[in-house]
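Peer 1: Take this sequence and fold it.
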Amino acid sequence: MPDFSTRRTMMVDTQVRPSDVTKFPIIDAMLTVQREDFVPVAQRETAYMGENIDLGEGRVLLEPRTLAKILDALDIAPDELVLDVGSALGYSAAVIAHMAQAVVALEDNEAMATEAQDALMSAGIDNVITHVEALEVGAAEHGPYDVIVVEGGVTQVPGELLSQLKDGGRIAALFMDGPLGEVRIGYKIDGAMSWRRAFNAGAPVLPGFEKQDAFTL
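Peer 2: Alright, predicted model coming up:
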C-alpha cells in the first residue's frame, strides 16, 4: 500500500513551498486533502507528481504548484463564495473548501460530477455544491461569486461567466498562447474587468473557452 501521507508532505515541501506559497490555509488544505482520492483509480500512483494529470477528453487536473500559486494570488477569505469552473473529480473544490465559506463545483461531465460528489462526501467536506452545466455558462443560480477559479486553459473568458462575478470580486484564468500560458488575475471594478499577470503555467484549453474567430467576408 503506497504511503500517500508521506507523498502529500513531499508534494507540499518540494512543489508548493519552493514556489513562494506560504499562506497557512493553502499549505494546511494541501496537506489535509487526500489528492489520491480525487484522481481516476488507475492514476492514484501519479497523484502527487509535479505535472498536470490527464483526465481524458482534453481535461487535466492542474499540477499542485499551479493550483497553489493560483490560490495564493486570489487570497480567498473565509466568508467568500467561490465558483470552481471545471472542477473534474473535485480536488480543487476540496482544497478551496478549506479556505472559503462555500464552493460551487461546476462540471459539464455528469460522470465526473457524480464521482466528485462521492469523493467530497467521503472526505467529510460539506460546504461544496456540485453543479452540472456547460463550463462557459457558469452557475448563475448560485451566484454572484466573490471569486471564480478556472481549472484549465482559456484563450478568452466568456462574458456570461464574468457577469457572475460580484463587483469587487476576482477571477483566475490560465491564458494559453499556443503551448505557453500565463495565469492572470482579473478584478471587477465598477463592472469593468482589469487583468494582471501572475505567473507562467500550461494546460489544455477548456471547451467553450476558445477564442471565436470573427467572421469576415
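Peer 1: C-alpha only now, for contacts and for neighbours.
Peer 2: Fine.
Peer 1: how about the host helix or strand of Ala73: buried residues?
Peer 2: Using DSSP states H and E, Ala73 sits in helix 64-74. In terms of neighbour count (16 or more other Cα atoms under 10 Å), helix 64-74 has its buried residues at 64-74.
Peer 1: Output the contacting helices and strands for that helix.
Peer 2: Counting contacts by 3 or more Cα pairs under 8 Å, 6 or more residues apart in numbering; DSSP states H and E, helix 64-74 packs against helix 24-32, strand 165-177, strand 180-189.
Peer 1: So which of the buried residues of helix 64-74 is the closest to Arg35?
Peer 2: Pro64 (9.6 Å; Cα to Cα).
Peer 1: Distance of the closest one relative to Ile189?
Peer 2: Noted for Pro64: a distance of 30 Å to Ile189, by Cα to Cα, to the nearest Å.
Peer 1: I'd like the structure of this one too, to check against the first:
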Amino acid sequence: MSTPSVEQLRFNMIEQQIRPWDVLDPEILGLLQKVRREEFVPPAHLGLAFADLMIPLRGRPDEAMRLGQVMLEPKMEARLLQEVSPRPHEKALEVGAGSGYMAALLAGRAQRVITLEIEPELAKMARDNLQRAGIRNAEVREADGSQGLAAEGPFDVIVLSGSVADVPQALLQQLKVGGRLATITGGEPVMRATLITRTGEATFTTAQRWDTLAPRLVKFPEPSRFSF
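Peer 2: So this is what the prediction gives:
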C-alpha cells in the first residue's frame, strides 16, 4: 500500500475531522486547503501535522500542555474560526500566537491580524512561519495578551487560542459593536467553547457551543479558591 501524499492527508483531515464537526463554511474549508498546516508544525512533530490531537510546540509534551504551548486540534481551530467568521474588511486580534497557524487562518479572511505571544521563542516561531508562508497582513507581537491591546482596538474579531476561566472585561471592551470573541471557558473536567458578541455599547450576548478541553492561556486570572 502506498504512503498517502501530503495533499491526501490534508484532504482526510478536512473530510474526516473538520467537516463532521459542523465546519461547513466553504470559504473556511477552502482556506484549510490553502494554508499549509505542516509548515506551522515543529519539525520534531511533523508526522502529527494532520492528526486529531494537540501538538506541543516546545520542550516536553507535559510541560508544553501545562504552559499552554500547543497547537490546538485542527477541528478546534477550524470551528473557532467559523464561529467568529472574519470578513475581508475586519481587524482581528489573537491572544496566544503559538506557531502562527491560527493567525494565518485569520489573515486569510480578515484585512489585518495582530497576534500576541508572551513566550519569546514562540513569538519568533510564529513570526518566522508567517513570513515563510508569505502572509503579510498578520503581525506578531511579543506581549502579555491577558488585557488585550487597547491601543490598537477596537477589534471586529478576537480569538483566545486556549482556555480561560472567564473572559476579562478589558478584552470585551476592545470589541466593536457587532464584534465577536471566541474562546474556551471554564475549568476541568468540563469547559465550553464560548462565543461572545457585542450587541451594543454596554450589551453582550454569550453562546456556549460545545463541551471541550484546552490548556490554559497564561496570565489570565483564575477564580479564587476558598477553603473552609
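Peer 1: how about the helices and strands packed on helix 64-74 of structure 1 in JSON lines, adding distance to Val60 of structure 1?
Peer 2: Listed next are the helices and strands packed on helix 64-74 of structure 1 as JSON lines, based on distance: least, Cα to Cα, whole Å:
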{"stretch": "helix 24-32", "distance to Val60 of structure 1": "18"}
{"stretch": "strand 165-177", "distance to Val60 of structure 1": "13"}
{"stretch": "strand 180-189", "distance to Val60 of structure 1": "15"}
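Peer 1: Deepest in the core, which of those is it.
Peer 2: strand 165-177 (a mean of 22; mean count of other Cα atoms under 10 Å).
Peer 1: which residues in structure 2 does that strand match up with?
Peer 2: Using TM-score structural alignment, strand 165-177 of structure 1 lines up with residues 175-187 of structure 2.
Peer 1: which outside residues touch that stretch?
Peer 2: Outside stretch 175-187 of structure 2, the residues within contact range by Cα atoms under 8 Å, 6 or more residues apart in numbering are 80, 83-84, 153-167, 172, 191-201, 212-214.
Peer 1: and Leu116 of structure 2, which of the three is it?
Peer 2: Assigned by DSSP: H, G, I helix; E, B strand; the rest coil, the conformation of Leu116 of structure 2 is strand.
Peer 1: what residue of structure 1 takes the place of it?
Peer 2: Leu116 of structure 2 maps onto Leu106 in structure 1, by TM-score structural alignment.
Peer 1: pretty sure its match is touching Val85, no?
Peer 2: Yes. Using Cα atoms under 8 Å, Leu106 of structure 1 makes contact with Val85 at a distance of 4.9 Å.
Peer 1: shared neighbours, those two?
Peer 2: Joint contacts of Leu106 of structure 1 and Val85 (Cα under 8 Å, 6+ apart) are 135, 138.
Peer 1: once aligned to structure 1, how far is the match of strand 165-177 of structure 1 on average?
Peer 2: On superposition with structure 1, the mean distance recorded for stretch 175-187 of structure 2 (mean Cα distance after the TM-score superposition for structure 1) is 1.3 Å.
Peer 1: That stretch: how far from the chain's middle?
Peer 2: From the chain centre to the centre of stretch 175-187 of structure 2 is a distance of 12 Å (Cα atoms, centre = their mean, to the nearest Å).
Peer 1: In the longest helix belonging to structure 1, which residues are buried?
Peer 2: Criterion DSSP state H: the longest helix present in structure 1 is helix 110-122. By 16+ other Cα under 10 Å, the buried positions in helix 110-122 of structure 1 come out as 112-117, 119-120.
Peer 1: which residue is nearest the middle of structure 1?
Peer 2: Glu151 (3.7 Å; Cα atoms, centre = their mean).
Peer 1: residues contacting the nearest residue to that residue once chain neighbours are set aside?
Peer 2: Nearest residue to Glu151 of structure 1 in three dimensions, chain neighbours excluded: Gly86, at 5.4 Å (Cα to Cα, 6 or more residues apart in numbering). Gly86 of structure 1 makes contacts with 105-108, 135, 150-152, as judged by Cα under 8 Å, 6+ apart.
Peer 1: from the residues you listed, which is closest to Ser194 of structure 1?
Peer 2: Among the contacts of Gly86 of structure 1, and counting by Cα to Cα, the member closest to Ser194 of structure 1 is Val150, at 16.5 Å.
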